[in-house]
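K.L.:
predicted model follows, preceded by the sequence.
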Amino acid sequence: MLQVKIERVDTFVVKLVPPEAYLGAHPGEAEGGYFLRPPWRSLYSSRFETVLTRITCSDGSYGWGEGLAPVAPEVLKEIIDRLLAPALLGQDPRRVRPLWTRLGGLMRERGHLVGHQADAMAAVDIALWDLAGKLHGAPVHALLGGAFRDEVPTYVSGLPRPTDAERAALAAEWAGRGVRAVKLHLGNGVEEDLATYDAVAAAHPGLRIAIDAHWAYDLSQALRLGRALDERGAWFLEAPLVPEDLAAHRELAAALATPVAVGEAMRNRYEFRAWLEARAVDLCQPDVGRTGITEAMAIAEVAAAHHVPVAPHHSVGLGVMVAAGVHLAAAIEAMPALEYQPGTMAVADRVLTAPIAGGPRQLRPVRHPWPRRRGRPLPDRGAPVSRGLIPVLATPFHPDGTLDLPSLRRLVDFQLESGVDGMAVFGFASEGFALTAAERAEILGVVAGNGVPVVAGVGSTGTLDAIEQVRAAAEHGADVVMLLPPYLVKPSGSQVIDFFGAVAAEGGLPVMIQDAPAQTGVPMPVSLLVELLKLEGVESVKIETQPTAPKVGALAADFAVLGGQNALFVLEEYARGAVGTMPACEFPDLLAPVLSTWSEGDRAGARAAFTRLLPLIRYGLQPGIAWSIHKHVLVRRGIIASATVRPPALDADAATLAWLDDILDDLA
């Protein structure tokens, strides 16, 4: 087998704003966005926070991992970067278990098989298993010895509503969707918990109901709650006592018929063995984001030796962790159900290129589409989104400078009638620099949803603001974002890589690189573009560096490359392997036949037709007045009502427009 070595380990801190706070509304935030939820003791975040790690090998293969870090994921990143990554470089990634042993030994004698060190190791371990699956051409559950089930049963965790009546209504809603098992996040007092249990039980007679007490009770309280749950036939009682009190858990488990479930606070087989030997746990709940896959399988075997089932825990981990948990759960024999957090799942898929397979009743351990290495097709989505003729739309304004949405609709219709393959907004030709966030949303509301992909330009040079712009574009229907480098800081190559990597990882849309040094002052040589195009989430590059064709040719064999520059060199670019072009929007009906003729093999005919367009193309490239030229052509063609541009852009003077009329007359 080909010799493959680990060459690079990258880590990414991710913090995503959810549509609804985890486990519902919170009482308020502390500094840094963290807060408490009394009576629970743990610190929570208003965001979904995690750390992703990517391990890249000498052959270009890669694997993704994720470590559970609901708060302060920066800690895990530092451990991976400083302690774990150096021990991985140069190693064979297929030796997953030996590498786990190697990493565990780094700090074992210092007592760090638990805590943040273990969580960081979990992220690396998941990435190694993902990488091993790719290198062996098999799903991870197959490498673990095979799946006991093709569909992993799940239970809905959390009914995040403030009153029992609302929780019961939500339970009934889930039951109506086929869900038959739920877990309540309680610990609000014995009587209060039982009242909630009874309200939810009354919502549907077939529901199995578990309670997570969030470590809130002492032994006497837990005994009262547990005995009442025995009478009600509860499914299990999770985390009833403080997590370090093994003896009290043993006494509780011995006294109850309701199974006692623990495990999310434990990281390794040695911790679980002590609890299993003491009969202090009836249902083991390791969290793959804290144990990794390797140690979770060892825990499952220890549990099996004590005839105790394993139901993997899941809380706020995102898509990589969910998928790892699904493969793990498929490979464990005595596995009643995997935890399914609806609030988490609403956010989890945002770091993947396609959603996790399944729903609230079961998940499927397919080969999940992690973010990919190269700027080629997204997995399971066919060809690259950015391909073919994608005009950059002008932004029509009324004479008073306000948005002219009726003209924009006519402009969109004109593009569609001309047979374009996509449309772009907020590019250089769009006066994107002059638009407010609200106007961007209005424009996408008109342009998106018309049956062709939409590319949205993002010109922010601040990482956080760029990520927010990408998320806003995604929310309003864009399919891809076209991203400029952070030109204001005069970035180094590593700064450019970090910028694109962060935006691609956290923004939620595929990224097209816009290589336009004449406008940005940031040179992007082929070597840098290759590194950028290897980033997960980067799908293509638009080349606007003259001469464009050689650069296209240097990249097109491995990546999706498009041309710009108002299609000035489109035929040379297509000859070198470009997959698309992004001109201005006033002549798609004239350019589309040229490209069709080229694709049919009639290069002479295409060149002849293209030559007729060159005066118009060249005229629309004039710095400072290009926006005005584009709009005056559209006005003269009856597509938009006004050629108004917003300051500081300038209108073309009368002599310039007279020459433009001559060009249009020649084309007519």
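P.N.:
Looks like it came in fine. Residues are numbered from 1 along each chain as shown.
K.L.:
only C-alpha atoms for contact and neighbour calcs from this point on.
P.N.:
OK.
K.L.:
remind me, longest helix of this structure?
P.N.:
helix 115-136 (DSSP state H).
K.L.:
following the chain past that helix, name the next helix or strand.
P.N.:
helix 140-143 (DSSP states H and E).
K.L.:
now whichever helix or strand comes after that next one: how far from the chain's centre is it?
P.N.:
Using DSSP H and E, the helix or strand that directly follows helix 140-143 along the chain is strand 152-157. In terms of CA atoms, centre = their mean, to the nearest Å, the centre of strand 152-157 is set 22 Å apart from its chain centre.
K.L.:
tell me what strand 152-157 is packed against?
P.N.:
Using 3 or more CA pairs under 8 Å, 6 or more residues apart in numbering; DSSP states H and E, the elements in contact with strand 152-157 are strand 181-185, helix 319-330, strand 338-340, strand 362-363.
K.L.:
let's see that with 6 Å instead.
P.N.:
strand 181-185, strand 338-340, strand 362-363 (3 or more CA pairs under 6 Å, 6 or more residues apart in numbering; DSSP states H and E).
K.L.:
now those strands in a markdown table, with mean neighbour count and distance to residue 560?
P.N.:
Output for the helices and strands packed on strand 152-157, formatted as a markdown table (neighbours: other CA atoms under 10 Å; distance: least, CA to CA, whole Å):
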| stretch | mean neighbour count | distance to residue 560 |
| --- | --- | --- |
| strand 181-185 | 22 | 46 |
| strand 338-340 | 26 | 37 |
| strand 362-363 | 22 | 33 |
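K.L.:
okay, now the one to match up with it:
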Amino acid sequence: MSKLTEAANGVYVISVTPFDETGAIDWDSLDRVTDRYLEAGADGLTILGMMGEAPKMTADEAAEIVARVIARAGGVPVVVGVSAPGLAALKGLGLKAMDTGAAGVMVAPPGSLRTDAQIRGYYAMVCEALGRDVPVVLQDFPLVTGVQISDEALGAIIDDCPSVVMLKHEDWPGLAKISRLRAAEAGGRRHISVLCGNGGSFLPEEMARGADGAMTGFAYPEMMVEVVRAMNAGETARAHDVFDAYLPLIRYETQPGLGLAVRKHALWRRGWIASPALRKPGAGLDRETAAEVDRLIDRQARRLEEIG
């Protein structure tokens, strides 16, 4: 499998990890949801991310998921989340994933980092531990990590660490950050790919600011595929029309603490996974919440019919 580069673009769907009601990994559903993501037009997949319940996995389970999805993807790039409290675990999973055929690894900063110097030093250590041949995706997600990566720290990491080839942009508000990054590149800084998260909440605006696509796990990845295609084709009105049809469900899914359960419920309703179960600690939707999600999905379907 080819490795991730600064030219990466399109939609890299963050995959859920399906479980059955006992908490065991549902391997058949993992195969099926992988197939459905690719059928929806995904250019790549990202596994063991925060919304893939990676912290709930054993090391053996994580390695088996990596091998299973890479084999199933059939050459489509697979990025593996390897964030961990210590560098030893990060390096172990990262190198194993690359040996298995991963296109690159994704690393979020630990919540203990506070200063620009600490953040810059951390990513220097990560890149040194993994080696210069391992492409790294820097996940900038302060709403979850609590780590604020300034423009100056991000620029220094890009300058210092050639193996950082992509920014997973999830700062919020963060549209101006994309503009400043692209302006710095116009001024001579090395170009890196920018794929955006946050459930696709700001995807049309992010594309307009210079993002290369999306890396997130909204339950309807075809929305992201169509919005990215339309924006790249200059069909801005079409992109916003499609996005607006999905926006009520996007809004509901981005609720902190509830989003993954909403996402899994929608994927279960679509038949992509056999159960909406989360591995403990974690709970599914109560009856009233599930009914609200179902109502949004039904309204979304009607709106999509209206706009064609």
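P.N.:
The structure has been received and is ready for your questions. Predicted, not measured: the structure shown is a model, and the values here were computed from it.
K.L.:
kindly reformat the helices and strands packed on strand 152-157 of structure 1 as TSV containing distance to residue 459 of structure 1.
P.N.:
Output for these, formatted as TSV (distance: least, CA to CA, whole Å):
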stretch	distance to residue 459 of structure 1
strand 181-185	43
strand 338-340	38
strand 362-363	39
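K.L.:
who wins for proximity to residue 489 of structure 1 among those strands?
P.N.:
Evaluated over those, closeness to residue 489 of structure 1 peaks at strand 338-340, with 43.3 Å, by CA to CA.
K.L.:
in structure 2, what stretch matches the closest one?
P.N.:
Under TM-score structural alignment, there is no match for strand 338-340 of structure 1 anywhere in structure 2.
K.L.:
could I get the buried residue list for the helix or strand that that strand is followed by?
P.N.:
The C-terminal neighbour of strand 338-340 of structure 1 among helices and strands, as given by DSSP H and E, is helix 342-348. When burial is assessed from 16 or more other CA atoms under 10 Å, helix 342-348 of structure 1 yields the following buried residues: 342, 343, 344, 345, 347, 348.
K.L.:
and what of stretch 153-164 of structure 2?
P.N.:
Neighbour-count burial for stretch 153-164 of structure 2 [16+ other CA under 10 Å]: 153, 154, 155, 156, 157, 158, 161, 162, 163, 164.
K.L.:
then stretch 240-247 of structure 2?
P.N.:
240, 241, 242, 243, 244, 245, 246, 247.
K.L.:
and the gap between the corresponding residue of structure 1 for the second one and residue 454 of structure 1?
P.N.:
With TM-score structural alignment as the criterion, the equivalent of residue 241 of structure 2 in structure 1 is residue 608. The gap separating residue 608 of structure 1 from residue 454 of structure 1 is 30 Å, by CA to CA, to the nearest Å.
K.L.:
got it, and residue 339 of structure 1?
P.N.:
36 Å.
K.L.:
follow-up on the earlier one: out of the buried residues of stretch 240-247 of structure 2, which are inside helices?
P.N.:
240, 241, 242, 243, 244, 245, 246, 247.
K.L.:
number of residues surrounding the closest residue to the second one other than its chain neighbours?
P.N.:
To tie it back to what came earlier, the one meant is residue 241 of structure 2. In this structure, residue 241 of structure 2 finds its nearest non-sequential neighbour in residue 307, 7.5 Å apart by CA to CA, 6 or more residues apart in numbering. By other CA atoms under 10 Å, the residues close to residue 307 of structure 2 number 10.
K.L.:
likewise for residue 518 of structure 1?
P.N.:
Neighbours of residue 518 of structure 1 (other CA under 10 Å): 11.
K.L.:
at which residues are the helices of the stretch 151-300 of structure 1 located?
P.N.:
164-176, 190-203, 219-232, 246-255, 269-277, 288-305 (DSSP state H, counting those that start in this stretch).
K.L.:
any chance of those helices in a markdown table, with mean neighbour count and distance to residue 130 of structure 1 too?
P.N.:
Putting these into a markdown table (neighbours: other CA under 10 Å; distance: least, CA to CA, whole Å) gives the following:
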| stretch | mean neighbour count | distance to residue 130 of structure 1 |
| --- | --- | --- |
| helix 164-176 | 18 | 32 |
| helix 190-203 | 18 | 39 |
| helix 219-232 | 18 | 40 |
| helix 246-255 | 18 | 35 |
| helix 269-277 | 17 | 22 |
| helix 288-305 | 24 | 10 |
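K.L.:
tell me how many other residues crowd the corresponding residue of structure 2 for residue 501 of structure 1.
P.N.:
If you follow residue 501 of structure 1 across to structure 2 using TM-score structural alignment, you land on residue 124. Residue 124 of structure 2 has 16 neighbours, counted by other CA under 10 Å.
K.L.:
next SSE downstream of the helix or strand that contains residue 124 of structure 2?
P.N.:
Residue 124 of structure 2 belongs to helix 116-130 when assigned by DSSP H and E. Using DSSP H and E, the next helix or strand after helix 116-130 of structure 2 towards the C-terminus is strand 136-140.
K.L.:
please name the nearest non-neighbouring residue to the counterpart of residue 213 of structure 2 in structure 1.
P.N.:
Aligned by TM-score structural alignment, residue 213 of structure 2 pairs with residue 580 of structure 1. Nearest in space to residue 580 of structure 1, with sequence neighbours left out and distances taken as CA to CA, 6+ apart, is residue 388 at 4.0 Å.
K.L.:
need the counterpart of the one you found in structure 2.
P.N.:
By TM-score structural alignment, residue 388 of structure 1 lines up with residue 10.
K.L.:
quick one: neighbours of that match, just the number.
P.N.:
Residues near residue 10 of structure 2, counting by other CA under 10 Å: 21.
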